[in-house]
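In: After the sequence you'll find the predicted model.
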Amino acid sequence: MAPSGKASKKEKGKNEKDGSNVEKEKKGGTAVKVRHILCEKQGKCLEALSKLKEGMKFNEVAQQFSEDKARSGGDLGWMTRGSMVGPFQEAAFALPVSTIGSPIYTDPPIKTKFGYHIIMIEGRK
């Protein structure tokens, strides 16, 4: 019994260092349901961001501004760790789950080799 207790304490300590999300990820949080708005130009992305701040729904802004997956409201579906480019993945796994009606998104937009992304997460597993 004593070794189990020690192992639990060590594991708990590691999670505290890495942040609270790490514990959830180790329990199966290895995929996120992602929506994004992708714009090649930063100016267009900032314009999309201002529409979100005005209260426009995320999927509507994606249809109007995104250069990728616009017809599906920016829905990329379920994405796993390792299937996204570095900065996009870091942001996606750091965001809390939210809805298109009241999204919690990346502000400022995330820059990758594809352009500028406004990202939101609809689910985690």
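Out: Looks like it came in fine.
In: going forward, measure contacts between C-alpha atoms and count neighbours the same way
Out: OK.
In: Residue 93 touches residue 24, doesn't it?
Out: No. Using C-alpha atoms under 8 Å, residue 93 is not in contact with residue 24; the gap is 10.7 Å.
In: So if I had to pick from these two, which one is more boxed in?
Out: Legend: neighbour count by other C-alpha atoms under 10 Å for residue 93 and residue 24, higher for residue 93 (22 against 14).
In: any idea which helix or strand carries the more buried one?
Out: helix 86-94 (DSSP states H and E).
In: which helices and strands sit right next to that helix?
Out: Counting contacts by 3 or more C-alpha pairs under 8 Å, 6 or more residues apart in numbering; DSSP states H and E, helix 86-94 is packed against strand 31-39, strand 110-112, strand 115-124.
In: Kindly recompute the last result at 7 Å.
Out: Identification of packing neighbours for helix 86-94 by 3 or more C-alpha pairs under 7 Å, 6 or more residues apart in numbering; DSSP states H and E yields strand 110-112.
In: Report all helices and strands that the longest helix seen in the chain contacts.
Out: Secondary structure of the chain read by DSSP state H shows that its longest helix is helix 2-18. For helix 2-18, not one helix or strand is in contact under the criterion 3+ C-alpha pairs under 7 Å, 6+ apart.
In: Second structure follows, compare the two:
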Amino acid sequence: MAGKKNNKSNSKDTAKSKEEDKAGSSETGKGGKLKPATSINVRHILCEKHSKKEEALEKIRNGAKFDEVAREMSEDKARQGGSLGWKVRGSLNGDFEEVAYGLTTSTTSSPAVGEVKTSHGYHIVMVEGRK
């Protein structure tokens, strides 16, 4: 009987893995390209100086959480962990938006980041959700 129980839990694990695979691939279409989104939940770290942006990026690469680095180093007035909230396409700076909409979703503890320079300074960008 113990063997049957293990088989059941293995099939549940397999089913769960398939669901997780579907969820993970829901943002990519054929050819691995991102499906078009009409809005994204975006965070950023804004630094006036390139050297400060590089320092923040190094902290993230070394395992620091994105939101914690944003609170510590971002020069943006709204320092809520760098959260800009949900933004619809067309509501952000063109270059910033292009980078942001090109990113896959990730978490603050393991962020997939992009970088862009705008008239405001140097940004490190991550996306937490896509619709």
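Out: The structure has been received and is ready for your questions. From a predicted model like this one, the values you see are computed outputs, not experimental measurements.
In: TM-score for these two?
Out: Remark: TM-score between the superposed chains equals 0.76 [TM-score structural alignment, normalised by the length of the first structure]; 103 aligned residues with a C-alpha RMSD of 1.8 Å.
In: returning to what we had before: skip ahead from the longest helix of the first structure and say which helix or strand is next.
Out: According to DSSP H and E, the helix or strand after helix 2-18 of the first structure is helix 20-26.
In: Could you list the buried residues of that next one?
Out: Of all the residues in helix 20-26 of the first structure, those buried under the rule 16 or more other C-alpha atoms under 10 Å are 22-23.
In: check contacts around residue 47 of the first structure.
Out: Contacts for residue 47 of the first structure (C-alpha atoms under 7 Å, 6 or more residues apart in numbering) come out as none.
In: Could you find the counterpart of it in the second structure?
Out: Aligned by TM-score structural alignment, residue 47 of the first structure pairs with residue 55 of the second structure.
In: Kindly report the same for residue 104 of the first structure.
Out: Match for residue 104 of the first structure (TM-score structural alignment): residue 112.
In: Measure how buried that match is and give me the count.
Out: As a burial measure, residue 112 of the second structure scores 17 neighbours (other C-alpha under 10 Å).
In: Repeat that for residue 122 of the second structure.
Out: Using other C-alpha under 10 Å, residue 122 of the second structure has 23 neighbouring residues.
In: what residue of the first structure matches up with it?
Out: Looks like residue 122 of the second structure aligns to residue 116 there (TM-score structural alignment).
In: any idea how far residue 85 of the first structure is from its match?
Out: 12 Å (C-alpha to C-alpha, to the nearest Å).
In: for residue 119 of the first structure, same thing?
Out: On the measure of C-alpha to C-alpha, residue 119 of the first structure and residue 85 of the first structure end up 13 Å apart.
In: which of these two has more neighbours?
Out: For residue 119 of the first structure versus residue 85, the count of surrounding residues by other C-alpha under 10 Å is larger for residue 119: 24 against 12.
In: Setting aside sequence neighbours, what's the nearest residue to that one?
Out: residue 36 (4.4 Å; C-alpha to C-alpha, 6 or more residues apart in numbering).
In: Now for that neighbour: which residues touch it?
Out: Counting by C-alpha under 7 Å, 6+ apart, residue 36 of the first structure makes contact with 74-75, 117-120.
In: ok, 8 Å please
Out: Residue 36 of the first structure sits next to 62, 66, 74-76, 117-120 when contact means C-alpha atoms under 8 Å, 6 or more residues apart in numbering.
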